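>>> Would you be able to build a 3D model of this:
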Amino acid sequence: MTTFHVQYVTNEHGLKTAVQIPLQEWQELLKEYAYFKQYATLKQGLTEAFQEIQEIESGKTSGKTLQEFLNEC
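Below is the predicted model of the structure:
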């Protein structure tokens, strides 16, 4: 696990209102976020595809031919 070097910004009452981290750590977080966002998008697409397969197999919806699928692109 990554250790972050954070600094807290507080208001006049001592309540934390913001966090500061070194720029290099922020850039690493952005890279990791982009990776996980891409992973989540792929996972969602696969989940939807498997749900659609189940609907087709159960007769709830009709499938498409390969040609119909390619025509959509």
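>>> Every contact and neighbour count from this point should use C-alpha atoms.
Noted.
>>> Please report the distance of residue 66 from residue 39.
26 Å (CA to CA, to the nearest Å).
>>> Sequence B follows; please return its structure for comparison with A:
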Amino acid sequence: MKKIVPDPPVSYISIISDLPSEDALAQARKMMVLLNQSLEVYLECEPGHRRDAMLENVSLLSQLASALVKHAEGKGVQP
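Reported below is the predicted structural model:
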């Protein structure tokens, strides 16, 4: 029987285990600022390679920010 819902994407980003949670959250905040800036550039760009690159940037930054926050949560810190 065919699956109706596809498997969620697998994250290939991992964070070093000894990174302190405060540092992880500080880096996640930086990633979110860059994410916002990248989205602003994406929205201003005409369709084409630059816009496509900005969208890829947004995807990678969101995965990295998410991994950093999950790392901090795993150490018992609430963001």
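>>> TM-score of the superposed pair?
Once superposed, chain against chain, the TM-score is 0.40 (TM-score structural alignment, normalised by the length of structure 1); 33 aligned residues with a CA RMSD of 2.1 Å.
>>> circling back to that earlier point, if you count what's nearby, which of residue 66 and residue 39 of structure 1 comes out ahead?
residue 39 (12 against 8; other CA atoms under 10 Å).
>>> can I assume that one sits in a strand?
No. Under DSSP: H, G, I helix; E, B strand; the rest coil, residue 39 of structure 1 falls outside any strand and is assigned helix.
>>> Enumerate every residue touching it.
Applying CA atoms under 8 Å, 6 or more residues apart in numbering to residue 39 of structure 1 gives no contacts.
>>> how distant is the strand or helix carrying residue 53 of structure 1 from the center of its chain?
Residue 53 of structure 1 is part of helix 23-58 when elements are defined by DSSP states H and E. Relative to its parent chain, helix 23-58 of structure 1 has a centroid offset of 5 Å by CA atoms, centre = their mean, to the nearest Å.
>>> Now do the buried residues in it.
Within helix 23-58 of structure 1, the residues scored as buried using 16 or more other CA atoms under 10 Å are residue 52.
>>> Next secondary structure after that helix?
Where DSSP H and E defines the elements, the next helix or strand beyond helix 23-58 of structure 1 is helix 66-72.
>>> counting contacts, what elements does that next one pack onto?
Applying 3 or more CA pairs under 8 Å, 6 or more residues apart in numbering; DSSP states H and E, we find helix 66-72 of structure 1 packed against no helix or strand.
>>> for residue 54 of structure 2, helix, strand, or coil?
Secondary structure state of residue 54 of structure 2, per three-state DSSP, is helix.
>>> where does the residue nearest to it when sequence neighbours are not counted fall, helix, sheet strand or coil?
Leaving out its chain neighbours, the residue that sits closest to residue 54 of structure 2 by CA to CA, 6 or more residues apart in numbering is residue 42, at 5.5 Å. Secondary structure assignment for residue 42 of structure 2 (three-state DSSP): helix.
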